[in-house]
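Chemist: Here is a sequence with its predicted model. Questions after.
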Amino acid sequence: MLWTVPLVALVSLAVFALAAASPTDAAAAFLGARDEFTGGAARERVEQLVAGTRWFDAWWGWVSGMPTGDLGVSTTARTPVVDVVAGRLPWTLLLMVLGLGVGALAAVPLALLAARSPRGVVARVLTSGLWALSAVPAFVVAMGLVAVLALGLGWLPTGGLTDPGAPVGPGQVGRHLVLPVLSVALAQVPWITLHLFRAMTVQLHSPATAAARLRGVPERRVLTRHVLPPAAVPTLAIAGARLPEVVAGSVLVEEIFSWPGLGQSLVAAALAQDFALLATATVLLTVVAVLGGLLADLCLVRIDPRTDPDGL
């Protein structure tokens, strides 16, 4: 927790420096369609407004306002950054939690299926397919799902939070959430399944498993009671280190599906050099990854009392 403070400071400093070095035209992004109708003097005033402050001074002003909750005003949303974050962060967390949860739920039966015969044809085909899927970026998986399930079959909407003009409700949100959640989940299934399968193959040859089989315990119960729980411990330990990947994948998925989360704001802020919103969104996603890793470590210590907390 203490290391999070200097980490956040360094991340935010890097964001301001990299955004200032970006070749994007902040004034054009701010003006949008009005850019071609704006005169030279007016455009110069806009440039002074959105990009006239040195990046270090802008960073210091942003940091100075953090203790009072003043994170500045977003030039892309034309509203205070706090309001943008309050409206978008819950949707990002919903997508990440559901995507990771669905991925974990799908990985367990796949790992159990492969572990029944680790050297069999099913295990070989399954692991090969998962290795291939792990090499596909999350945004490619998302576009493939759109092409098949939305454009090809017409079963699901292509994006957004609701249908045009429809009120925000559980039915509308749930229907529009299916494809983004599947995209995030499919990016997580390969590594969860492969790590779990490898740990289960080790547990299959453990003394506890051999003793259970000698007592006549059915093979299905051996897998679910004597193999799966110990195998989940190293997988959970790796999950904390993989959370930044979940965050990065969710950001890309949000942009593809026009999901109203922080990821979409992050892309728009980067293109427009919206320093305040860009830094705030990046720092919040960094904190989510750090706290998620901490939660994974705490769960690991809770599940396995043999774990040394100082060694994590």
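Modeler: Done, it's in.
Chemist: use CA for all of it now, contacts and neighbours both
Modeler: Fine.
Chemist: Leaving out sequence neighbours, find the closest residue to residue 285.
Modeler: Leaving aside its sequence neighbours, residue 285 sits nearest to residue 247 (C-alpha to C-alpha, 6 or more residues apart in numbering; 6.8 Å).
Chemist: Run a quick neighbour tally on the one you found.
Modeler: By other C-alpha atoms under 10 Å, the residues close to residue 247 number 21.
Chemist: put this beside the first:
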Amino acid sequence: MKKYIIKRILIFIPVLFMISIGAFLIVNLAPGNPVDMYVSPDMTVEQIQATKEALGLNDPLIMQYAKWVTNIMRGNLGFSFSSRIPVSTILSQRVGPTLLLMSISLVVAYALAIPLGILSAKKQNSIVDYVVTGLSFTGISLPSFFLGLGLIYVFAVQLKWLPTGGTKLLGVDGGIADKLRHLILPVIVLATQFAANMIRYARSSMIDVYNENYMRTAVAKGLKPMQILKDHGVRNALIPIITVIGADIPKIVGGAIVTEQIFQWPGIGSLMVASINSRDYPVLMAITMISAVAVLVANILVDIMYAVVDPRIKFS
């Protein structure tokens, strides 16, 4: 197992290298000139050239990439084009809100979805199954922006129970209670999306397990339903569930672009939109690479969890 993990980590290096090349080319070859965002009509040609020089855009693309990679290897993410603040400083301000929002959303989603998926499988083709499946497909079908705007209209505009967005009331220190109130609506939107997807996988996985011979044998032995579910059912159904969780883990770092925009949440997702609009290449590249690392790390964690859940799985 250790050799396998070391091998996967070593594979990360060329993979990250290829991702960095692709992302750098896509960002820099996109239509438009980032200098146009930071110059005024009354600037002279010399001043515009000085601005390009300050942003490091006068060098050939290969040289720009070489300098960027060299700085990355030294732990230097560069400076933002728009604010001239170190990218690491900007990210440190945005990572916290994103981790808080996404972590709570995933915990809430899994706490609801996995039991509901198991219940739906256990009550297959019953009213309960139809209701749970219907809720799952509804959650998948609802666009996040539609659900978010609907919740804002009902609970913030009409009922005035919850704030429309942000992380806290301006000029007021409401403490933890105020932060929790601001979390409720975006968490509902994100948890709905995550839970709807997880319910389908949990239900399908449990149905497959219930059809296995060892489950019928356990029933024939007279074991209690909860004991059968606990000892023989859930553990064997975890592999597909772990796969879905592994796909969701990188989103904790990457954030949710649409939801953060709707609720004015100062996270990584909204930062990515702002950096695209302002053509802030250093910030955009940093977010891309962090997301890539998160995906690769999540894949290793999923492989490790496979071996923990099912000892029959061996990696060589």
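Modeler: That came through fine. In this text the structure is predicted, and so the values were computed from the model without any measurement.
Chemist: post-alignment, the helix or strand the residue nearest to residue 285 of structure 1 falls within versus structure 2, mean distance?
Modeler: Counting by DSSP states H and E, the element that carries residue 247 of structure 1 is helix 228-257. In this overlay with structure 2, the average offset of helix 228-257 of structure 1 from its partner residues is 3.2 Å by mean C-alpha distance after the TM-score superposition for structure 1.
Chemist: who does that helix touch, helix- and strand-wise?
Modeler: Packing partners of helix 228-257 of structure 1 (3 or more C-alpha pairs under 8 Å, 6 or more residues apart in numbering; DSSP states H and E): helix 81-115, helix 138-145, helix 170-203, helix 262-272, helix 275-303.
Chemist: what about the corresponding residue of structure 2 for residue 130 of structure 1, which helix or strand?
Modeler: Counting by TM-score structural alignment, residue 130 of structure 1 lines up with residue 136 in structure 2. Per DSSP H and E, residue 136 of structure 2 falls inside helix 127-141.
Chemist: how far off helix 144-151 does that helix point, in degrees?
Modeler: 110 degrees (axes from the mean of the first three to the mean of the last three C-alpha atoms, to 10 degrees).
Chemist: returning to that earlier point: and the residue nearest to residue 285 of structure 1, how far from residue 52 of structure 1?
Modeler: Distance of residue 247 of structure 1 to residue 52 of structure 1, given as C-alpha to C-alpha, to the nearest Å: 32 Å.
Chemist: follow-up on the earlier one: distance check, the match of residue 130 of structure 1 against residue 11 of structure 2.
Modeler: 37 Å.
Chemist: Who has more neighbours out of those two?
Modeler: residue 136 (23 against 12).
Chemist: The most centrally placed residue in structure 1 and residue 239 of structure 1: what is the separation?
Modeler: For structure 1, the residue sitting closest to the mean C-alpha position, by C-alpha atoms, centre = their mean, is residue 247 at 2.2 Å. Distance from residue 247 of structure 1 to residue 239 of structure 1, counting by C-alpha to C-alpha: 12 Å.
Chemist: Next: residue 171 of structure 1.
Modeler: 31 Å.
Chemist: now swap in residue 125 of structure 1 and tell me
Modeler: Applying C-alpha to C-alpha, the value for residue 125 of structure 1 to residue 239 of structure 1 is 24 Å.
Chemist: If you count surrounding residues, which of these two has more?
Modeler: residue 239 (22 against 11).
Chemist: Would you mind finding the match for that one in structure 2?
Modeler: In structure 2, residue 239 of structure 1 lands on residue 245 (TM-score structural alignment).
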